[in-house]
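Participant: Starting from these lines, generate the structure:
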Amino acid sequence: MSHGYDEYARALAAAARHATAWLGSLSDRPVGPAVGAHRLTAAFGGPLPRKGMPAEDVVDLLAKTAEPGLMAMPSARFFGWVIGGTLPAALASDWLVSAWDQNACLRYAAPAVAAIEEGAGSWLLELLGLPGQSDVGFVTGATMANFTCMAAARWRLLADAGWDLDSDGLFGAPRIRCLVGRERHDTVDLGLRYLGLGKPAVVDADSQGRLIPEALDAALAGGSGPALVCLQAGNVHSGAFDPFPEAIRVARKHGAWVHVDGAFGLWAAAAPELRHLIRGYENADSWGTDAHKTLNVPYDCGIAIVRDAAALRSAMGLHASYLVHDAEGPGDPFEKVPELSRRARGVTVWAALKSLGSDGVAAQVEGMAAAASEIAAGLAGLDGVEVLNDVGYTQVCVAFGDDATTRAVTARVIRDGRVWMSGSRWRDRDILRVSVSNWRTEGDEAGTAVDAIRSALAAVRGS
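Facilitator: Below is the predicted model of the structure:
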């Protein structure tokens, strides 16, 4: 046994012990971290030591020192933001990705991971009911998925307007009008900013945050030139979906490219009981999502899907003499994403889909929505609790009368530690937001969530 292999074996064995202990603690540990970053800075900082430490000792020190500062995000009782857990097959395959140490940019250099990602992409298109000719790229998260899709849109819209973006850049180019719903996620605006497209025009939305098609029609009719319309699958507060058939019909009338931001909501297409929420979305031009949120693969794994493969590859691709291409393949992975060097993110997606099958994905997504409905029903029965959204997917927003009481209840829930839920502000009110995103969240955890909120409310009223 070589010295190098032996060192790997000891370090990986140590990592496995600590990882198994961490996962085993999730069922009953407090969800929140015990200490803040300021308490850990000294332990992880200070002068860089001159002499090193054996790899397994580094792993032991890292795990033991970090443990008090870890949030139990993989817990079935974690309802904060929109953060999923990790499926066993996806987690284990992610360890393999690190061990294989493949740069996933070139099909010729990394044929196995390229083939796996191509298989995962094909399965995704089938599962989500999206056009089979679409290109699929694996990026860091939903933000970069939206960025990548909108970069393809920018390239195509300007090319169709007779402008050579690659040669002439944006200065002097026809202005692309970008239109978004009033309650779009802020990362859509961020992507537009990254792309130099500026601040979007805001279209009015209804009480659940759904874009109003008539308002979109009026906004598009009020101008001319290339247009990009961003729709939403899954409002971050209400969980609502834009009316895709009507909105896309309006956009098509005005010649606009339609992008769908579906960070967590795109997966409704995989669930027969929820597919009605996303009806007509397949007629858009591009779709962005995050496999960590609802499919439950490890960070990081955003997915950019673009119907117009030529536009995506023109926007993202490059040519260099040292890059060796596979003449038999459909093109290289780097042509579909912003990065050249990257890890093989699509492997975990393949493993998750292979372990679940289409029926398993449907059951997982439907289970999350069912847990959200159970939580909403339990909370609606409590005196002084207002459920503010129509709960049809995985989000529940509640308030407790005035803003001060809502903030106090939220703080009590977090301090209690049985569950974790994040506060937010929606429609001019402070709220407590519950996001069901973990594959293991079921009735017991839903009941714990309701009990934790009941206890927090009682404590605030009695204080």
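
Participant: all contacts plus neighbour counts: C-alpha atoms, from now on.
Facilitator: OK.

Participant: and the gap between the spatially most central residue of the chain and Asp186?
Facilitator: The residue lying closest to the centre of the chain (CA atoms, centre = their mean) is Asp290, at 3.1 Å. Distance, Asp290 to Asp186, by CA to CA, to the nearest Å: 15 Å.

Participant: now do Arg345
Facilitator: Distance from Arg345 to Asp186, by CA to CA: 24 Å.

Participant: just Ser321 next, same as before
Facilitator: For Ser321, the distance to Asp186 (CA to CA) stands at 39 Å.

Participant: who's more crowded, those two?
Facilitator: Comparing Ser321 with Asp186 by other CA atoms under 10 Å, the one with more neighbours is Asp186, at 9 against 6.

Participant: one step back: wait, what's in contact with the residue nearest to the centre of the chain?
Facilitator: When the contact criterion is CA atoms under 8 Å, 6 or more residues apart in numbering, the partners of Asp290 are Gly141, Ala142, Ala145, Gly262, Ala263, Phe264, Cys301, Gly302, Ile303.

Participant: Could I get the full set of helices for the stretch 151-300 of the chain?
Facilitator: 165-168, 186-194, 213-221, 244-253 (DSSP state H, counting those that start in this stretch).

Participant: now those as TSV including distance to Tyr108?
Facilitator: Shown next, in TSV, are those (distance: least, CA to CA, whole Å):
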stretch	distance to Tyr108
helix 165-168	26
helix 186-194	31
helix 213-221	45
helix 244-253	39
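
Participant: and of those, who's closest to Val97?
Facilitator: Proximity to Val97, assessed across the helices of the stretch 151-300 of the chain by CA to CA, is greatest for helix 186-194 (28.1 Å).

Participant: Can you spell out which helices and strands pack onto that closest one?
Facilitator: The contact analysis (3 or more CA pairs under 8 Å, 6 or more residues apart in numbering; DSSP states H and E) places helix 186-194 against helix 142-160.

Participant: one more to put side by side:
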Amino acid sequence: MDTQLNEVLARTAELATGWLGSMEERPVGETASVAELRDRLGGPLPEEPVEAVKVVEELARAAEPGLVAIPSGRYFGFVIGGGLPAAVAADWLTSVWDQCPALYACGPAASVTEEVAGAWLAELLGLPREASFAFVPGCQTAHLTCLAAARHQVLSRVGWDVEELGLAGAPPVRVLVGERRHVSVDRALRFLGVGRASLTVVPSDSRTRMDVTRLRELLGDGPAIVCAQAGEINTGAFDDLDAVAGLTTRAGAWLHVDGAFGLWAAASPRLRHLVGGLERADSWAFDTHKWLNVPYDSGLAYCAHPDAHRAAMSVTADYLVQGGPGRPREPMDWTPAFSRRARGFAVYAALRSLGRQGVADLVERCCAHARAFAEGLADVPGCRVLNDVVLNQVLFRFEDDATTERVLRRVVEGGQAWMSGTAFEGRRAIRLSVSNWQTSDRDIALTLEAFRKAAA
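Facilitator: So this is what the prediction gives:
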């Protein structure tokens, strides 16, 4: 091995393990302002080469105050998990191996690893065995992939080839979405030519779920796509997927499920009832950089209609080497991207390291921590929990918006924990999400104590 490469990789490993070893002592949030970070990282473009080890050391030193301790057990923001040891190690190998899994010919092992991990995930989450899948950057692109397949299918049924003819002059497609859907659904639909004004919004019931009675009234006839949700971003609530699936099946509509984090309830025998009817949907989108605790970025799109999925995504060209002995799976037939990272290695490693029982334990442990945190908030003066803690989300607020914002700011600036503010029913609130494999009883206790001090 080249001496310089050997040195820089060894030094990088030291810096990485040092960073991970600092989680207990360092503040969870950043300690530098944007101006300070620009000063530390900026400056003129270098005119001459700089030694690789020096580049890495100076980058680590300059960036450190601006790093958020996402791997920490006290990072509770945005439903973001940490990185399982096996997944982090596999992700390092992914960079070193530098495979391009667009085509089997570019990365045979990467392609087969995705094939195996994709089948394991379908089994783990109770998705149809025949479903096709795509490894994508995250749920945003997973929505795009699934909804492109949905658009193809519902228009194909009425005799319109959208890939050939486009949308101009196409029969109208009605898209019904829940009132409390995630914004990434709207964004994916916008990319596909469906603007916000074209959406039919189904109101929520008192439990922040899609109102099934109103969906029945609004569904109607003709090409239609319904977007349901497994895990509302603030409350963790689940739409009644079985009831929604019954309506969409009778109407001949496509049912897409946004399961960014909530779909992982299917991996737990204790929580699987929350996603009853899940297998009746037509497509599913979720992240592995959330509850599977795989390093960013990593998401999955699954489709119960492989022909529609392939028709929406596949492309051919004379120079693309596809197929061959053994009929390898060609990843490019299923994803929107040509060049991309070989995400399957880290997902494969995470599933191997945890096994079926380990995934269930991880999900259930996080939910138990969320319930414990909600119970502990009862002792915090002026605090009110706003949701039934059905999963890993705890939504709460204080007497008024100003107090809520002030308490949150004190906790975050104190460095003991990090979470985000949000808006709920027209008022400010705080959202805590437990998604990290390292979160412990002690982390929950320290965070509760930080809130008691901040409220006082």
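
Participant: ok, back up a step: and the residue nearest to the centre of the first structure, what pairs with it in the second structure?
Facilitator: In the second structure, the residue matched to Asp290 of the first structure (TM-score structural alignment) is Asp287.

Participant: before we move on, what about Leu228 of the first structure?
Facilitator: In the second structure, Leu228 of the first structure lands on Ile225 (TM-score structural alignment).

Participant: ok, which stretches of the stretch 201-350 of the first structure are strands?
Facilitator: Under the criterion DSSP state E, counting those that start in this stretch, the stretch 201-350 of the first structure contains strands at 201-203, 227-232, 257-261, 286-290, 302-306.

Participant: hey, which of the ones you listed is tucked in deepest?
Facilitator: Among those, strand 286-290 has the highest mean neighbour count (mean count of other CA atoms under 10 Å), at a mean of 31.

Participant: Mean deviation, that strand versus the second structure?
Facilitator: On superposition with the second structure, the mean distance recorded for strand 286-290 of the first structure (mean CA distance after the TM-score superposition for the first structure) is 0.4 Å.

Participant: same deal with stretch 148-160 of the first structure?
Facilitator: Mean for stretch 148-160 of the first structure is 0.7 Å (mean CA distance after the TM-score superposition for the first structure).

Participant: Where does that stretch end up in the second structure?
Facilitator: The alignment of stretch 148-160 of the first structure onto the second structure (TM-score structural alignment) spans residues 145-157.

Participant: Just tell me the aligned range of the biggest helix by length in the first structure in the second structure.
Facilitator: If you go by DSSP state H, the first structure has its longest helix at helix 346-380. Across the second structure, the stretch matching helix 346-380 of the first structure (TM-score structural alignment) is residues 344-378.

Participant: which residue numbers in the second structure go with stretch 436-450 of the first structure?
Facilitator: Stretch 436-450 of the first structure lines up with residues 434-448 of the second structure when matched by TM-score structural alignment.

Participant: Repeat that for stretch 90-108 of the first structure.
Facilitator: Aligned by TM-score structural alignment, stretch 90-108 of the first structure falls on residues 87-105 of the second structure.

Participant: Next, find the distance separating the match of Asp290 of the first structure from Gln140 of the second structure.
Facilitator: Relative to Gln140 of the second structure, and taking CA to CA, Asp287 of the second structure is found at 9 Å.

Participant: thinking again about what came up before, what is the helix or strand just after the longest helix of the first structure packed up against?
Facilitator: Per DSSP states H and E, the first helix or strand lying C-terminal to helix 346-380 of the first structure is strand 386-387. Helices and strands touching strand 386-387 of the first structure, by 3+ CA pairs under 8 Å, 6+ apart, are helix 346-380, strand 395-399.

Participant: Quick one: residues in contact with the match of stretch 90-108 of the first structure.
Facilitator: 106-108, 110-111, 293-295, 321-323, 328-332, 337-343, 345-350.

Participant: how about that stretch: buried residues?
Facilitator: 87-92, 94, 99-105 (16 or more other CA atoms under 10 Å).

Participant: Equivalent analysis for stretch 276-286 of the first structure, please.
Facilitator: Going by neighbour count (16+ other CA under 10 Å), the buried part of stretch 276-286 of the first structure is Leu277, Ile278, Arg279, Gly280, Tyr281, Glu282, Asn283, Ala284, Asp285, Ser286.

Participant: Ok, stretch 382-389 of the first structure next?
Facilitator: By neighbour count on 16+ other CA under 10 Å, the buried set for stretch 382-389 of the first structure is Val385, Glu386, Val387, Leu388, Asn389.

Participant: Ends of it, what's the gap?
Facilitator: Terminal residues of stretch 382-389 of the first structure lie 16 Å apart, using CA to CA.

Participant: Stretch 304-319 of the second structure too?
Facilitator: End-to-end distance (CA to CA), stretch 304-319 of the second structure: 30 Å.

Participant: Check whether Asn438 of the first structure really touches Ala72, as I assumed.
Facilitator: No - applying CA atoms under 8 Å as the test, Asn438 of the first structure and Ala72 come out as separate, 11.7 Å apart.

Participant: Can you work out which residues contact both of the two?
Facilitator: Common neighbours of Asn438 of the first structure and Ala72, counting by CA under 8 Å, 6+ apart, are Phe78.

Participant: So between the two, which is more surrounded?
Facilitator: Neighbour count, other CA under 10 Å: between Asn438 of the first structure and Ala72, Asn438 has more, with 29 against 22.

Participant: name the element that one belongs to?
Facilitator: Going by DSSP H and E, Asn438 of the first structure is not in any helix or strand.

Participant: follow-up on the earlier one: need the buried residues of stretch 87-105 of the second structure in a markdown table with distance to Glu163 of the second structure and secondary structure, can you?
Facilitator: Formatted as a markdown table, these follow (distance: CA to CA, whole Å; DSSP: H, G, I helix; E, B strand; the rest coil):
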| residue | distance to Glu163 of the second structure | secondary structure |
| --- | --- | --- |
| Ala87 | 37 | helix |
| Val88 | 39 | helix |
| Ala89 | 40 | helix |
| Ala90 | 37 | helix |
| Asp91 | 35 | helix |
| Trp92 | 38 | helix |
| Thr94 | 34 | helix |
| Gln99 | 30 | coil |
| Cys100 | 26 | coil |
| Pro101 | 24 | coil |
| Ala102 | 21 | coil |
| Leu103 | 22 | coil |
| Tyr104 | 25 | helix |
| Ala105 | 26 | helix |
